[in-house]
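> Return atomic coordinates for the entry below.
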Amino acid sequence: MKECNKPALSLFQDGLLKPGMFRARRMERSGILLKQAWVAIVAVSLMVLPVAAADDPPYEAKLTRLAEILGSLHYLRNLCGEEGSEWRDRMNAIIAAEKPEEVRKARMTASFNRGYRAFSEIYTSCTDSAVAAIDRYMKEGESLSNEIGARYGN
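Coordinates of the predicted model:
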């Protein structure tokens, strides 16, 4: 390496060194490294996500919706005079039949609870619209159950 005997001030005056020159290069290099890190993170994420989705059965989206409907019915039917836990029991029966891994079981439970909470935040008494919602959800739930059973059942 060639040794430079010029004082630093002279190097700046001669235009060989510019203020912030090394800092800019360091920042440029760190920016490139940051971009490379993001590319690596995205690539790994894309490789992992399909594996997680591949473990779910093909009817998972329909089952998730059914869980949400059962949660809604559990709240609404009890609000409108039905006593008991029929809809929660049906959800538990689905979970027992599916024998899901913990992550999938947690998603199903979260869907049931989301359906329950969605109506508990709106309805505090049984109204005509609550009864209409019950009718709609009963039909949608029956349709989903029939479709899942006919298409994916044994």
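> C-alpha from now on. contacts and neighbour counts both.
Will do.
> center of this structure - which residue?
For the chain, the residue whose C-alpha lies nearest the mean C-alpha position (C-alpha atoms, centre = their mean) is Arg107; its distance is 9.1 Å.
> tell me which element that residue falls in.
helix 102-120 (DSSP states H and E).
> Quick one: residues contacting the closest residue to the residue nearest to the centre of the chain other than its chain neighbours.
In this structure, Arg107 finds its nearest non-sequential neighbour in Thr64, 7.7 Å apart by C-alpha to C-alpha, 6 or more residues apart in numbering. With contact taken as C-alpha atoms under 8 Å, 6 or more residues apart in numbering, Thr64 is in contact with 107-108, 111.
> Pull out the buried residues from the host helix or strand of Leu46.
Assessed by DSSP H and E, Leu46 sits inside helix 21-55. Neighbour-count burial for helix 21-55 flags no residue at all (criterion: 16 or more other C-alpha atoms under 10 Å).
> List the buried residues of the helix or strand following that helix.
For helix 21-55, the following helix or strand on the C-terminal side (DSSP H and E) is helix 60-79. For helix 60-79, a neighbour-count test (16+ other C-alpha under 10 Å) marks 63-77, 79 as buried.
> gap between helix 60-79 and the chain center?
Its chain's C-alpha centre lies 18 Å from the corresponding centre of helix 60-79 when counted by C-alpha atoms, centre = their mean, to the nearest Å.
> and that helix with helix 102-120, angle?
Comparing the axes of helix 60-79 and helix 102-120 via axes from the mean of the first three to the mean of the last three C-alpha atoms, to 10 degrees yields an angle of 40 degrees.
> Next, the structure of the following sequence, for comparison with the previous one:
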Amino acid sequence: MKTTAPLALLLLGLVWLGMPAPAAAQATEGAPPPYEADLMRLSEILGALHYIRPLCGAAEATRWRDEMGALLEAESPSDARRGRLVAAFNRGYESYAQVYRSCTPSAELASQRYLETGAKLSRDIAARYGSN
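This is a model prediction of the structure:
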């Protein structure tokens, strides 16, 4: 089952539509937002999807990198925080680039699980930290 459209909507919509304004203030004060660990994980997942989805035939050459760009734009992180988010994305990408050279059943399964996990993280972040 292919579920990229719902994940994209969640990534670009649910996470950032409800983000409270204080998140940017916290970042400038040096304290990461309370959802930082989840956002790092989401960045890693986007990196993995950027590698594995096209490998398995999805017509998504830049989709997941574009999603990461939207995340960075929405968060407006400091340079240091931006570097950590980008490093997480690259770690996700590289972890699969080192293992998979062709699409296998294992790669397909990983892709599906990352789509599901990314959607869940997005929903959870929006529900827990979004404004009312």
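> care to give me the TM-score?
Comparing the two superposed chains by TM-score structural alignment, normalised by the length of structure 2, the resulting TM-score equals 0.74, with 103 aligned residues with a C-alpha RMSD of 1.6 Å.
> Throw the contacts of Thr64 of structure 1 into CSV and include distance to Met27 of structure 1, thanks.
Converted to CSV, those look like this (distance: C-alpha to C-alpha, whole Å):
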residue, distance to Met27 of structure 1
Arg107, 43
Met108, 47
Ser111, 46
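> rewinding a little: nearest to Ala97 of structure 1 among the buried residues of helix 60-79 of structure 1?
Distances from Ala97 of structure 1 to the buried residues of helix 60-79 of structure 1, taken as C-alpha to C-alpha, are shortest for Leu63 (12.2 Å).
> Can you tell me what the closest one aligns to in structure 2?
For Leu63 of structure 1, the equivalent position in structure 2 is taken to be Leu39, counting by TM-score structural alignment.
> If you drop the residues flanking it in sequence, what lies closest to its match?
Leu85 (7.8 Å).
> Structure 1: which residue goes with that neighbour?
Under TM-score structural alignment, Leu85 of structure 2 pairs with Met108 in structure 1.
> what about its match, neighbour count?
Neighbours of Met108 of structure 1 under the rule other C-alpha atoms under 10 Å: 24.
> Against the centre of structure 2, work out the most remote residue.
Distance from the centre of structure 2 peaks at Glu29, with 23.9 Å (C-alpha atoms, centre = their mean).
> Leu17 of structure 2 contacts Gly130, correct?
Yes. Proximity of Leu17 of structure 2 to Gly130 meets the contact threshold set by C-alpha atoms under 8 Å, at 7.5 Å.
> For these two, indicate the residue with more neighbours.
Residue environment comparison for Leu17 of structure 2 versus Gly130 gives the larger neighbour count to Gly130, 17 against 14, counting by other C-alpha under 10 Å.
> what's the counterpart of that one in structure 1?
Alignment note (TM-score structural alignment): Gly130 of structure 2 maps to Gly153 of structure 1.
> now swap in Tyr51 of structure 2 and tell me
Per TM-score structural alignment, Tyr51 of structure 2 is aligned with Tyr75.
> Looks like its match contacts Glu121 (just checking).
No. Under the criterion of C-alpha under 8 Å, Tyr75 of structure 1 makes no contact with Glu121, lying 10.5 Å away.
> who touches the aligned residue in structure 2 for Ala132 of structure 1 in this structure?
Using TM-score structural alignment, the equivalent of Ala132 of structure 1 in structure 2 is Leu109. Going by C-alpha under 8 Å, 6+ apart, Leu109 of structure 2 touches no other residue.
> gap between Leu109 of structure 2 and Ala23 of structure 2?
Relative to Ala23 of structure 2, Leu109 of structure 2 is positioned 34 Å away (C-alpha to C-alpha, to the nearest Å).
> what does Glu116 of structure 2 give?
Plainly put, Glu116 of structure 2 is 25 Å away from Ala23 of structure 2 if you go by C-alpha to C-alpha.
> Over to Glu75 of structure 2?
The value you get for Glu75 of structure 2 to Ala23 of structure 2, if C-alpha to C-alpha is used, is 8 Å.
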